[in-house]
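Asker: Generate a structure from the sequence data that follows.
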Amino acid sequence: MNFKTLINASLVALLGFTAISAQANTQQMDDSSVMQYRYGDRLDVKKVLSVMDDQSNACGVVNTRMVYLDSHGQQQTLQYRTYASGGCHES
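Answerer: As a prediction, the model looks like this:
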């Protein structure tokens, strides 16, 4: 193994750890009482009360939480992933 290969392997490992750290930082809104949306889930939404991102100034995929009333008038909370564009453009 030469020096260039060692540097490349170290760079890949560093980028992997950075990606894991970034993913951990986007998991701020996790809560066991919140339903995690999966593609294809059927939702019973009568009225949306609020929608918020966990990072309002982010650019990229973030956790989003929606609070809504179902057809029985019960308040529900749903978390899903969306693309936030609030931090994509410099002012």
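Asker: CA only for contacts and neighbour counts going forward, please
Answerer: Noted.
Asker: Please identify the helix or strand for Ala19.
Answerer: Assigning secondary structure by DSSP states H and E places Ala19 in helix 3-25.
Asker: elements contacting the following helix or strand past that helix?
Answerer: Proceeding C-terminally, helix 3-25 gives way to strand 35-36 as the next helix or strand, assigned by DSSP H and E. Applying 3 or more Cα pairs under 8 Å, 6 or more residues apart in numbering; DSSP states H and E, we find strand 35-36 packed against strand 75-84.
Asker: Contacts for the strand it packs on, please.
Answerer: 33-38, 53, 56-70 (Cα atoms under 8 Å, 6 or more residues apart in numbering).
Asker: compare with the first, here's sequence two:
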Amino acid sequence: MSNPQFFPHPTPSTIAPKPPAIALRGFLNEAVNIMTFKKTALLVLFVTFGAHAHAADNTESKTIPFEIYNYATKLDIEHVISISEPANECAPVPVRMTYEDSYGERHVLQYQVMGTGCSS
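Answerer: A predicted model of the protein is given here:
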């Protein structure tokens, strides 16, 4: 047998256990930090992809030359992709519609609509 003077073993009276509330609080704080990080990472991911998709949509309508509509314009609209918002004015304002024709080619057509700034 070993002599207790040379190899002291901790006894229950010398070890101070953490109260369960403090241990649980530390665990919960860590769990909340992980959840916050995951939520933030997802938010950044969605915002990045959303901004990229929005930028791609905007750059397409800006890089494709637009045609100005008149009554003699022959239209071949197979699928409307987007229509810009009219300006907040009480007057005719230009709006651009991006669409694909029956051949799958993309076009941008500018036409006039009444602005949204008129009160009833």
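Asker: Just the TM-score for the two chains, thanks.
Answerer: The TM-score (TM-score structural alignment, normalised by the length of structure 1) is 0.55; 58 aligned residues with a Cα RMSD of 2.2 Å.
Asker: In which helix or strand does the residue positioned nearest the centre of structure 2 reside?
Answerer: A centroid search over structure 2 (Cα atoms, centre = their mean) returns Val47, at 2.9 Å, as the residue closest to the centre. Take DSSP H and E as the rule and Val47 of structure 2 turns out to sit in helix 20-63.
Asker: between that helix and strand 106-114, how many degrees?
Answerer: Per axes from the mean of the first three to the mean of the last three Cα atoms, to 10 degrees, the angle that helix 20-63 of structure 2 makes with strand 106-114 is 90 degrees.
Asker: picking up where we left off before, and the contacts of strand 75-84 of structure 1, which of them are in helices?
Answerer: Among those, no member falls in helices (criterion: DSSP state H).
Asker: Now, of those residues, which are buried?
Answerer: Neighbour counting with 16 or more other Cα atoms under 10 Å marks Asp53, Ala58, Val62, Asn63, Thr64, Arg65, Met66, Val67, Tyr68, Leu69 as buried within the contacts of strand 75-84 of structure 1.
Asker: The fourth one maps to what in structure 2?
Answerer: Counting by TM-score structural alignment, Asn63 of structure 1 lines up with Pro94 in structure 2.
Asker: Would you mind measuring from that match to Asp76 of structure 2?
Answerer: Remark: distance between Pro94 of structure 2 and Asp76 of structure 2 (Cα to Cα, to the nearest Å) = 20 Å.
Asker: cool, Phe46 of structure 2 as well?
Answerer: Distance from Phe46 of structure 2 to Asp76 of structure 2, by Cα to Cα: 35 Å.
Asker: what do you get for Pro92 of structure 2?
Answerer: 24 Å.
Asker: any idea what Arg42 of structure 1 aligns with in structure 2?
Answerer: Counting by TM-score structural alignment, Arg42 of structure 1 lines up with Lys74 in structure 2.
Asker: Kindly apply the preceding question to Gln76 of structure 1 instead.
Answerer: For Gln76 of structure 1, the equivalent position in structure 2 is taken to be His107, counting by TM-score structural alignment.
Asker: Tell me who's in contact with Val45 of structure 1.
Answerer: For Val45 of structure 1, the residues meeting the contact criterion (Cα under 8 Å, 6+ apart) are Tyr68, Leu69, Asp70, Ser71.
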